[in-house]
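Chemist: Give me the fold of what follows.
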Amino acid sequence: MAERRAVTAAELFDAIGAGYEDAFGRPPVVDRALRELRAVLPPQARVLDLGSGTGRPAAEELTAAGHHVTGLDVSPVMVELASANVPGAQFVLTDVRTWSSPPESWDAVCAYFPFLQLPRADTEAVLAKIARWLVPGGHLSLVTVPMDAEDVPVEFLGHPVRITSFTAEALRARVTAAGLEVLGTHSEVFAPGKPGARPEEHLLLTARRPE
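Modeler: Next up, the predicted model:
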């Protein structure tokens, strides 16, 4: 039997839609990430949310806290859902690899699982862009599934995808090489609330652009 073609990130999240929020909407490590980020943000901070998905919980909670959030996503379905869920934020249909922003234009960038379908070189390039986009002292809040994997075929909620990631140590090294200071990491196991979805490790990495 021929191997099924792996779907792109846009195809995947167009197909999953709100079902992603049902299964993965509130991993505890993302709640922790948002608590820590809110604690260090200045009032009315400018926050860029990469891979903003349905807008929940990140854009929704940050907007409710009085911050100005712009979310980027490659999925038209997700952008439509997020715009309806969080009308106080702005959502842009785009690929972060080609999207541009002026230097020092964001107080924080949050990136909760957007890098898992990017080649390693692309992730490294985006991390360098984030370092330029952050104001001095600005924060990066990043959550991923840490592993030594490159273009590995897997099933995700019934869809064939190809996953790439870094170990915790390798990710820390890439973030540092991009010009950011790693403040800390936190890891825990998450059990998705979807039949057939396996428990997985979630890694929170926090970093800042030096003053």
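Chemist: Please make it C-alpha for all contacts and neighbour counts, starting now.
Modeler: OK.
Chemist: Mind jotting down where the helices sit in this structure?
Modeler: Using DSSP state H, the helices assigned to the chain run over residues 9-16, 19-24, 28-40, 58-64, 76-85, 120-133, 168-177.
Chemist: who does the longest one touch, helix- and strand-wise?
Modeler: To tie it back to what came earlier, the one meant is helix 120-133. Counting contacts by 3 or more Cα pairs under 8 Å, 6 or more residues apart in numbering; DSSP states H and E, helix 120-133 is packed against helix 168-177.
Chemist: ok, now with 7 Å
Modeler: With contacts taken as 3 or more Cα pairs under 7 Å, 6 or more residues apart in numbering; DSSP states H and E, helix 120-133 sits against no other helix or strand.
Chemist: structure for this one too, so we can compare:
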Amino acid sequence: MTSHLDATRESYDTVAEDYATRVGRLFDQEPISRAMLAAFAEQVRGPVADVGCGPGHVTAHLASLGLDVTGVDLSPKMIEVARRRYPDQRFSVGSMTALDLPDGELGGLVAWWSIFHLPPDVLPEVFAEFRRTLAPGGRLLVGFHVGDERLSPETAYGHPVSYDAYLLDPGVVAVLLGDAGFEVTARLTMEGRKWPQACLSARAV
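Modeler: Presented below is the predicted three-dimensional model:
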């Protein structure tokens, strides 16, 4: 496992409990974001992966919209929290850089603010992996923070962390998705609490 993945996994193992409490509350206050998830759910046919699922709140929300969804996260502690909070849902430990899924298995994939810690030069590899797992016509929904900056916080959610985080240009992300075999079908930008936010919806071609 490469160093950025090690740092991300170890940091989220550390913050998992406090992260789950805070992020779940924030999600409940984001009707526009949930509307993007609802639109995604209407378009999907087949199983869905929530990649970088964290404590499982988005996985559970997608299931409540009628989707056959599995949550995947790099952090074993996050998966432990997710399984405890949502015992009726499926969760597994895994990396979005190498998903343990057959080619064309999925009808949909969600990466909900989970590409935040990927160095930009890794994004083409990850988007190619997303495309590999999706059937033709499969739907992708990606959410991320907007900007052009590398962040290196020393603490988060009341704990020391060692990860880097990256703000991304939606136009650049759209180009990378196109290069990976996706057609971007919708874009949403929002003002965020710290940084602007973007959601991109795409179809596997």
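Chemist: TM-score, when you put one on top of the other?
Modeler: Once superposed, chain against chain, the TM-score is 0.85 (TM-score structural alignment, normalised by the length of the second structure); 193 aligned residues with a Cα RMSD of 1.9 Å.
Chemist: follow-up on the earlier one: check the helices of the first structure for me and report the most buried one.
Modeler: Most buried of the helices of the first structure, by mean neighbour count (mean count of other Cα atoms under 10 Å): helix 58-64, with a mean of 21.
Chemist: wait, what's in contact with the counterpart of residue 183 of the first structure in the second structure?
Modeler: Here residue 183 of the first structure is matched to residue 185 in the second structure, going by TM-score structural alignment. Going by Cα atoms under 7 Å, 6 or more residues apart in numbering, residue 185 of the second structure touches 201, 202, 203.
Chemist: residues contacting the aligned partner of the last one in the first structure?
Modeler: In this case it means residue 203 of the second structure. Using TM-score structural alignment, the partner of residue 203 of the second structure in the first structure is residue 208. By Cα under 7 Å, 6+ apart, residue 208 of the first structure lies in contact with 137, 138, 139, 140, 180, 181, 182.
Chemist: Quick check: the third one vs residue 95 of the first structure, distance?
Modeler: For residue 139 of the first structure, the distance to residue 95 of the first structure equals 21 Å [Cα to Cα, to the nearest Å].
Chemist: who has more neighbours, the two?
Modeler: Relative neighbour count places residue 139 above the other of residue 139 of the first structure and residue 95, with 28 against 15, counting by other Cα atoms under 10 Å.
Chemist: The longest strand seen in the second structure aligns to what range in the first structure?
Modeler: Ranked by number of residues, the top strand in the second structure under DSSP state E is strand 134-145. Mapped onto the first structure using TM-score structural alignment, strand 134-145 of the second structure spans residues 134-145.
Chemist: I would like the residues contacting the matching stretch, please.
Modeler: Outside stretch 134-145 of the first structure, the residues that touch it by Cα under 7 Å, 6+ apart are 33, 37, 104-113, 201-211.
Chemist: hmm, back to that, just give me the mean distance for the longest strand of the second structure relative to the first structure.
Modeler: In the superposition with the first structure, the average deviation recorded for strand 134-145 of the second structure is 0.7 Å (mean Cα distance after the TM-score superposition for the first structure).
Chemist: got the angle for that strand vs helix 123-133?
Modeler: Put simply, strand 134-145 of the second structure runs at 140 degrees to helix 123-133, going by axes from the mean of the first three to the mean of the last three Cα atoms, to 10 degrees.
Chemist: Can you give the distance of strand 134-145 of the second structure from its chain's centre?
Modeler: 10 Å (Cα atoms, centre = their mean, to the nearest Å).
Chemist: Same check on stretch 169-183 of the first structure?
Modeler: In this view, stretch 169-183 of the first structure has its centroid 16 Å away from the chain centroid, taken as Cα atoms, centre = their mean.
Chemist: cool, stretch 10-19 of the first structure as well?
Modeler: Remark: stretch 10-19 of the first structure is offset 15 Å from the chain centroid, using Cα atoms, centre = their mean.
Chemist: what's the answer for stretch 25-39 of the second structure, then?
Modeler: 14 Å.
Chemist: before we move on, back to that, gap between the match of residue 203 of the second structure and residue 157 of the first structure?
Modeler: In this view, residue 208 of the first structure and residue 157 of the first structure are 33 Å apart by Cα to Cα.
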